[in-house]
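[1] Please find the sequence and the predicted model below.
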Amino acid sequence: MSITCKKCGTGNPDDSAIICPHCGVVYAKAASAPQHARYPRDPQPDVADDQPKSRSFSVLNLGLIFIGAAVLAAGCFMPIVSIGVLKFSYYKNGHGDGLYVLILAGLILLGALGKSRPIAGFLGFICLGLISFDLYMATQKISEMQDKVAHDVQGNPFAGLALAVSNSVSLEWGWGVMYLGGILVLLGALLSNRMLKEQYAD
């Protein structure tokens, strides 16, 4: 009677052979081994390994980045500086840094569509940096202008009018809108499902 390897099932071409020519197991050991040892089950893939531990880009990420980019773009057309009843936007008819923020907002949207949180976050950070720099420069220029006017109009009969005009120069709420948009973009880029689960875990 032909001997068959109990491990791999290969037939023995020579009944007198001691070792299986296919897998090298000793026939006597294979015959005495427990059934589960003879035919080991194929390792089952770990389901958890096949699935990402946390989705890299969720609907929440997409929504926050989209809303943030839209708010950023809208803020470019809102007043950031006023002189009396005159108000000036960040866009300045295409001559202000608002144009760059608009372009960056469009690139942020493309990054969101490509489901790239790093790109959206990096561009959002650049937007906030540019806005912060311009806000600082606007604050400095307004302060310097008011100090200069106060110094130059001393003894001038129209000093009161000049001071009233200079003091009417102020920052407007458009800055806050753009900051809100930038923060939303960063939140959408940084938040992950894992962070949310840890935040709201019981």
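    Cool, the structure landed.

[2] can we go C-alpha only for contacts and neighbour counts from here?
    Fine.

[3] Show me where the chain has its strands.
    Taking DSSP state E as the test, the strands found in the chain are 79-83, 86-89, 169-171.

[4] chain center to the shortest one: distance?
    Here strand 169-171 is found 33 Å from its chain centre; the criterion is C-alpha atoms, centre = their mean, to the nearest Å.

[5] before we go on, here's another structure to hold up against the first:
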Amino acid sequence: MDDNIICPLCGYQRKDQDNNPEWQCPGCLAAYNKAQYGLFSLPEKKIDEFSLPQDMSKAYLLTEDSLYIFNNNLQKKIKKIEISENNLQFIIAELGIDPIKDEEKMLFETLPYEKLNVIKKNLNSNTSTSHANNETTNSPPNIKAKEGVEEENSLIEKQDDDKKHVNSNSDLYFWVGFLGLILLLIGVFSPIVSAPMIGDLNLFRNGKGDGIFILFLSSFWLVTFMRAGRIGLTILSVLIGGLILYDLVFTYNLMQNIKSDLTNQLAGNPFAGIANTMIGSIEMKWGWVLLLLGASLMLLSGIVKDKDVPSIIEDHPQSNIFINFFNGIAIILFVLPLYFWIFGVVNNTSKTSPSQLQTKQQDRSKNQSEIVSQIKSVNLTVLSSNVEAFDHLASDCLINVKVYGKINSSCTKASSIEDKLLPQLKMLGQELKKMGKENKGISSDLEMKLNTIIRHFKSGQKDLMTANTILSR
């Protein structure tokens, strides 16, 4: 052991009798090299994962006939590559270090990421041959090193091809899966159905739709995405895709049933044309395309996934930042459903005693259930078309009375429709008052639509009353 090593932090000079690991300063107990990448020279008999700085993500160790690669991100932390004397001399010449002698002097040298690629190119590709040519023009000793590299390239080529194939698959599964996840998350909040009186609906539905389950499964998918193995990733992808397909089939059948029921109810109705136009506007939206494409790409990523971390992350100097970033997204996708499941219920409860809260909640639930059932019993599509027709006929009746001083067919039809709509609209007005602002039985958007229907009806009533007043003079 060289006793001339001086710690750059505390200035302690290494002694032969010091028992600390080769990488650790006996004075301040810090690692001599804190960089993520470093080149070390150690006796081969001492090379193991415990003789390396634990805060390093990657290190290269050089001996007389071997190159060791230490990587904390891999399951097998130490990889040994046999190299010839000529190749070893070439690496030493490229890195500008002294040859290894006797007990291998301790060498702590911070090397940039680009500089370490020299070693990889020398061992794993033919590009090092041309690079050696340029370097050895004015350096005769490197000519033999170049010849040694050419001899070893044929032996390393097969292993290199296998490694490139693994890295290629690893990068492919990463980009395919990452793109699929982004499309899926966008699709959950994108419109999947458009209907009159309701507007666009998505799969999330403020935490009440199946989109909440997709987000929950996506959190586990993302954790598995950054781990070894493909079985778990494939199973989760199938579950997500199956849930999307179930919702797609269910939504399509529901739309067809609604259209069929409305068509039967409007048979013989003189204003069926208006309602049929509204029925025709019920359609599927582009959100399904994003959901299905995203799930398909996620499933494909599980099929092509290898057992290692993607090389794009593994070889990056700050790989831990990428991994922590994906783990953070997974936590958000896991917590978001819990927020709507747990805190959504808590926010709706009042600060009363447990017994009062339970009684109040039971009464509210019972009353809300009755109100909602009555509201839903009214066909909003048919009701809206009839109210619009009534308002139009009443306005035409008023104009005819003002101009000609007598009633026409519009007045008769408006009075007939008024008699049919009045009981339903009275019920709606009463129930809307009972619901109040705190009742969540129907959405605020639906409540606004119901109020609009009542407002149009009152406008028609006003026109009829004005017409009757004119005629009675």
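    In hand now; what should we look at? Small disclaimer: the values here were computed from a predicted structure and weren't measured.

[6] Could you dump the strands of the first structure into CSV with distance to residue 121 of the first structure added?
    Shown next, in CSV, are those (distance: least, C-alpha to C-alpha, whole Å):
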stretch, distance to residue 121 of the first structure
strand 79-83, 24
strand 86-89, 25
strand 169-171, 27
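
[7] closest one to residue 197 of the first structure among these?
    With C-alpha to C-alpha, the closest approach to residue 197 of the first structure among those belongs to strand 79-83: 38.3 Å.

[8] Provide the aligned range in the second structure for that closest one.
    Under TM-score structural alignment, the counterpart of strand 79-83 of the first structure in the second structure spans residues 191-195.

[9] buried set for that stretch?
    Across stretch 191-195 of the second structure, burial judged by 16 or more other C-alpha atoms under 10 Å covers 191-195.

[10] Need those in CSV (columns: distance to residue 228 of the second structure).
    CSV is the format used below for those (distance: C-alpha to C-alpha, whole Å):
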residue, distance to residue 228 of the second structure
191, 35
192, 35
193, 38
194, 42
195, 45
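
[11] what about stretch 82-99 of the first structure, start to end distance?
    End-to-end distance of stretch 82-99 of the first structure: 19 Å, with C-alpha to C-alpha, to the nearest Å as the criterion.

[12] what stretch of the second structure does stretch 113-122 of the first structure fall on?
    Taken onto the second structure by TM-score structural alignment, stretch 113-122 of the first structure occupies residues 226-235 there.

[13] And that stretch, what's buried?
    Going by 16+ other C-alpha under 10 Å, stretch 226-235 of the second structure has these buried residues: 226-230, 232-234.

[14] Quick one: map residue 64 of the first structure onto the second structure.
    By TM-score structural alignment, residue 64 of the first structure lines up with residue 176.

[15] So its match versus residue 170 of the second structure, what's the distance?
    10 Å.

[16] Tell me which other helices or strands the lengthiest helix in the second structure touches.
    Assignment by DSSP state H gives helix 141-188 as the longest helix of the second structure. Where contact means 3 or more C-alpha pairs under 8 Å, 6 or more residues apart in numbering; DSSP states H and E, helix 141-188 of the second structure is packed against helix 85-95, helix 113-124, helix 127-135, helix 211-225, helix 287-304, helix 311-314.

[17] Per the alignment, residue 187 of the first structure pairs with which residue of the second structure?
    Under TM-score structural alignment, residue 187 of the first structure pairs with residue 300 in the second structure.

[18] Same list (the buried residues of stretch 226-235 of the second structure) but as a markdown table, adding distance to residue 159 of the second structure.
    Output for those, formatted as a markdown table (distance: C-alpha to C-alpha, whole Å):
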| residue | distance to residue 159 of the second structure |
| --- | --- |
| 226 | 25 |
| 227 | 24 |
| 228 | 21 |
| 229 | 22 |
| 230 | 23 |
| 232 | 28 |
| 233 | 28 |
| 234 | 28 |
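
[19] Which members of the residues you listed occur in helices, if any?
    Per DSSP H, those map to helices at 232-234.

[20] need the contact list for the residue lying closest to residue 145 of the first structure once chain neighbours are set aside.
    Closest residue to residue 145 of the first structure in three dimensions, ignoring its sequence neighbours and counting by C-alpha to C-alpha, 6 or more residues apart in numbering: residue 166, at 7.3 Å. For residue 166 of the first structure, the contacting residues are 83, 145-146, 149, by C-alpha atoms under 8 Å, 6 or more residues apart in numbering.
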